[in-house]
Each structure stands twice: as structure tokens, then as C-alpha cells.
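Peer 1: Mind looking at a prediction? Sequence and model below.
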Amino acid sequence: MGGMTVTDPLIQHGSRPWTIDDLADLPEGNRYELLGGSLLVSPPADNFHCRTSQDLTDVLKRGAPKDLYVAGSGFGVGFPDAGTYYVPDVIVFQRSALGRRAKSVKPADVLLVVEVLSPSNAGRDLVMKRYDYAAARIPQYWIVDQDGQAITVLELDASGQHYEESIVVKAGERLVTDQPFPIDFDPAEVF
């Protein structure tokens, strides 16, 4: 008997909205996210993408205070009221959130999300996730452009509901900020 393909659970699921609990039944190998109860499937990231995500995670871990947790892929942000669940490439959140048995981190515990742009889903990162992360009031969102060798730092505006571009830092420059904790590095370290 052949193995399950990605389309098998889509057909078997039926017409009800997807939930975070449904994701546990899907085959491993892809990244599964939810948008308004619809399943989003991304292929595994390439080595270039993974290296950048891991190197940035390592850079952030170096300076993170003990009350914050820095993680690469694996931790998802759940928006239960909207049926939305995203798995950022890098995430910084309150360490106290680890004490709960949960399948996702609550947006209120998250201080920074980072997405490394992929050709296959750049629109999600630049539009959908930008909107949803801001609506959830996550203070900072970084977009890492490997091809352009730049990191765009987005911060919530005065309304607290939309992001505005704070700075774009290219390889060879310094990304210096006090949020979510003091950070100072050259993006060339992650490209």
C-alpha cells in the first residue's frame, strides 16, 4: 500500500474549517499553516533558507534575556478566533508561555516574528502575515530578503494595529535596536 500524499487529507477532511488539532494528522515533511480555517501547505525550505533562519536564531539567542525564548521553526502562533495559525521562521516570545500545554503560542506572548522570504510564498509573508501579525499586535515583524541581502524591520504604528517600516538594513551595515531586547549585528552574519 502506498504512502499518504498531501492531497489525501485534503480530500478526507470534508467541508468544515481546518483547526490546529487537524494538523497533527497530516504527513510530515511540509510546513502546514492555517488562514481562516483554510489549509496552507508549503514545501520544505531549501538549505539556503534553513541556514539563514538558523544563523539568525543563533544571533538573537546570543543577546536574549532569560525571560525571553528565541526559537527557529517549530513554534506556531495561533489566532484561534480567526482559525489562523502561522509558523514563523524565527520567533521571540515570553519564556513563561512554555509552561502551558498548548499547540501554539498566543500572540500576546510574542515580541518578534521573522519570516525569511521564499519564492514560493513571498506573498504570504509580505501581505497576509504582515496584516495578521499586526492585527494581533505583535510588536515587531522582520522580513529577511536573502536575494537582496537585507532585513526590513516593521514596528506597530501609533494605532497599534498596522506595521510601518522602521528601517531596512543591508549586509555590511549594522542592525541596532533595543526591541525586543538590545540587538546589534551585521546582517551579513546570516546571509
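Peer 2: Looks like it came in fine.
Peer 1: from here on, contacts and neighbour counts on C-alpha atoms
Peer 2: Will do.
Peer 1: next structured bit after the top helix by length along the chain?
Peer 2: Criterion DSSP state H: the longest helix present in the chain is helix 47-63. Using DSSP states H and E, the next helix or strand after helix 47-63 towards the C-terminus is strand 68-72.
Peer 1: Against which helices or strands is the helix or strand just after that next one packed?
Peer 2: Next in sequence after strand 68-72, counting helices and strands by DSSP H and E, comes strand 77-79. Counting contacts by 3 or more C-alpha pairs under 8 Å, 6 or more residues apart in numbering; DSSP states H and E, strand 77-79 is packed against strand 84-86.
Peer 1: if you set the cut-off to 10 Å instead, what comes out?
Peer 2: With contacts taken as 3 or more C-alpha pairs under 10 Å, 6 or more residues apart in numbering; DSSP states H and E, strand 77-79 sits against strand 31-35, strand 84-86, helix 129-135.
Peer 1: adding another structure so you can compare the two:
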Amino acid sequence: MSAQTMPDRERWSGWVTFAWLLAILACIGGVALISIAGYVELPRQNSFGRIETAKEPNVFIWAIAIGQAVSAAMLAALFSMINSIYQNSCDQMAGVDFRESEPDLGQYSAAVEGEKVEPSNIESGYKGLKVISVHRASPLSGLIKEGFVLISINKKPALTELDAAKAVVKGKNIIEFLNSESVRQAYAIRMEPGPLHIKFET
């Protein structure tokens, strides 16, 4: 994959940094909140029957301060984990070649998709696959008809239905066949890998 199409590895790094800054601010804010309002003075009666005040923790304030600090830290940790997975995926993609291999079409390399081309002059020792019927979903519908004989796809002999389907590549494909008059023809058409949806004579 080229550098232009590679995803940006550092795309979310700024957000991770921002999340950790928020977590630090939340912790600082929690400490400040506790220091300001973390304790309250409550009146109590001592053993001599006198009323005096005693300082006790304000549970509500402590819960808010600790809760916001823990929540912010967990959110930052989650962002970091997701960013790490994203960066690992980018590193793996950088080492994979996503370019699709194209078959060696020889004399057909310059053929334009959809045009008729000259059939190969190579004599084959196989007869090909005789077409019984062509489903409308077939990528060769309109080109191959009942009674035609499929000879090859991309110069690979159509010995079986599976061989023919496996020879298809994404993009330009060269289809060689015999028409109903036993005239050998070849066409360059655009196809996607998949079943041909053609019933052949067995």
C-alpha cells in the first residue's frame, strides 16, 4: 500500500494526550475540592456534657472528587488502548502489499475492456466447456450463449467449471470461446472474482 493511501498512524495521538491532560486536571481538581470542602465541623457533646465541634470527612465531596478522578483516568486509559490497537493495525497494513496481481495476458495486455480481440493462435489439446445455459446473474451473460464452448479465461484452459471460475481476476479478463458456428473468438471484459453462473455440459 502506498504512503498516500496508508492511514495516518498518529491520527488519534492528540486525542489521547488530551484525555490524559483531562485526567490529570481531574485529579488536581479532586485534591483541591477535598482540601476546600472535604471536611465539615459537626457539633458533638463531650463526656462532660459540653457541646463542641469535631471535624469529619464530607463523604459526598470525597465521593465526587475520587469518582471524577477515577473516571477521567479510566477514559484516558481506554483512549490509549484503542489508539494502541489502531497503531498496531497501521503497522501491520504497512507491511502488506494490497496491490492485486494481474495475469500475464501477453498479446492481450493492451486490450480495452469490452472490445473484441484476436483469439490466440496457439492450438490447444483440449475442447473446452460446452455451455448448456447461462444465468442472468452471470458476468458473461450476453457474451457467452447456449451452444458456445468456453476455451479459456486469461489464457488459462477452462478444463472444469472450477478452473474457469478460479481464473477470473478483478478487472480486465480475456475470454476465449467458440461460438455456435465454431468460430474462435476472444473478448476483453471487466469482471469480479466469483462464480460464473453458467451450466456446462459434463
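Peer 2: Right, received. Where do you want to start? Computed from a predicted model, the values in this text were never measured in an experiment.
Peer 1: Let me see the TM-score of these two.
Peer 2: Once superposed, chain against chain, the TM-score is 0.21 (TM-score structural alignment, normalised by the length of structure 1); 67 aligned residues with a C-alpha RMSD of 5.3 Å.
Peer 1: about what we covered before: the longest helix of structure 1: which residues count as buried?
Peer 2: His49, Cys50, Thr52, Ser53, Gln54, Asp55, Leu56, Thr57, Val59, Leu60, Lys61 (16 or more other C-alpha atoms under 10 Å).
Peer 1: quick check, Leu111 of structure 1 in a strand?
Peer 2: Yes - according to DSSP: H, G, I helix; E, B strand; the rest coil, the state of Leu111 of structure 1 is that of a strand.
Peer 1: so it touches Val92, yeah?
Peer 2: Yes - with contact defined as C-alpha atoms under 10 Å, Leu111 of structure 1 counts as touching Val92 (5.7 Å).
Peer 1: Between these two, point out the one with more neighbours.
Peer 2: Val92 (24 against 20; other C-alpha atoms under 10 Å).
Peer 1: So that one is in contact with Gly72, correct?
Peer 2: Yes - with contact defined as C-alpha under 10 Å, Val92 of structure 1 reaches Gly72; the gap is 9.1 Å.
Peer 1: Give the intersection of the neighbour lists for the two.
Peer 2: Residues touching both Val92 of structure 1 and Gly72 by C-alpha atoms under 10 Å, 6 or more residues apart in numbering: Thr57, Val114.
Peer 1: So which elements touch the top helix by length along structure 2?
Peer 2: Determined from DSSP H, the single longest helix within structure 2 is helix 59-94. Other elements packing on helix 59-94 of structure 2 under the criterion 3+ C-alpha pairs under 10 Å, 6+ apart are helix 13-37, strand 39-45.
Peer 1: Tell me which of these sits nearest to Leu75 of structure 2.
Peer 2: Ranking those by proximity to Leu75 of structure 2 (C-alpha to C-alpha) places helix 13-37 first, at 7.1 Å.
Peer 1: who's in contact with the closest one?
Peer 2: With C-alpha under 10 Å, 6+ apart, helix 13-37 of structure 2 has contacts from 12, 38, 57-84, 87.
Peer 1: quick revisit: export the helices and strands packed on strand 77-79 of structure 1 as JSON lines, with columns for distance to Leu154 of structure 1.
Peer 2: Compiled in JSON lines, these are given as follows (distance: least, C-alpha to C-alpha, whole Å):
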{"stretch": "strand 31-35", "distance to Leu154 of structure 1": "21"}
{"stretch": "strand 84-86", "distance to Leu154 of structure 1": "18"}
{"stretch": "helix 129-135", "distance to Leu154 of structure 1": "9"}
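Peer 1: Can you tell me which of those is most buried?
Peer 2: Each of those was scored by mean neighbour count; the highest is strand 84-86, a mean of 23, by mean count of other C-alpha atoms under 10 Å.
Peer 1: Phe60 of structure 2: how many residues sit nearby?
Peer 2: 10.
Peer 1: so Leu40 of structure 1 makes contact with Tyr32?
Peer 2: Yes - look at Leu40 of structure 1 against Tyr32 with C-alpha under 10 Å: they come within range, at 5.8 Å.
Peer 1: returning to what we had before: tell me which of the buried residues of helix 47-63 of structure 1 is nearest to Tyr86 of structure 1?
Peer 2: Among these, and counting by C-alpha to C-alpha, the member closest to Tyr86 of structure 1 is Ser53, at 15.6 Å.
Peer 1: any chance of the buried residues of helix 47-63 of structure 1 in TSV, plus distance to Pro9 of structure 1?
Peer 2: TSV is the format used below for the buried residues of helix 47-63 of structure 1 (distance: C-alpha to C-alpha, whole Å):
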residue	distance to Pro9 of structure 1
His49	27
Cys50	27
Thr52	31
Ser53	29
Gln54	30
Asp55	34
Leu56	34
Thr57	32
Val59	38
Leu60	37
Lys61	37
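Peer 1: how much space between Val77 of structure 1 and Leu112 of structure 1?
Peer 2: 11 Å (C-alpha to C-alpha, to the nearest Å).
Peer 1: Now the buried members of the contacts of helix 13-37 of structure 2.
Peer 2: For these, buried by 16+ other C-alpha under 10 Å: 12, 38, 61-62, 65-66, 68-70, 72-73, 75-77, 79-80, 83, 87.
Peer 1: one step back: I'd like to know which elements the longest helix of structure 1 is packed against.
Peer 2: By 3+ C-alpha pairs under 10 Å, 6+ apart, helix 47-63 of structure 1 packs against strand 68-72, strand 90-94, strand 110-116, strand 140-145, strand 183-185.
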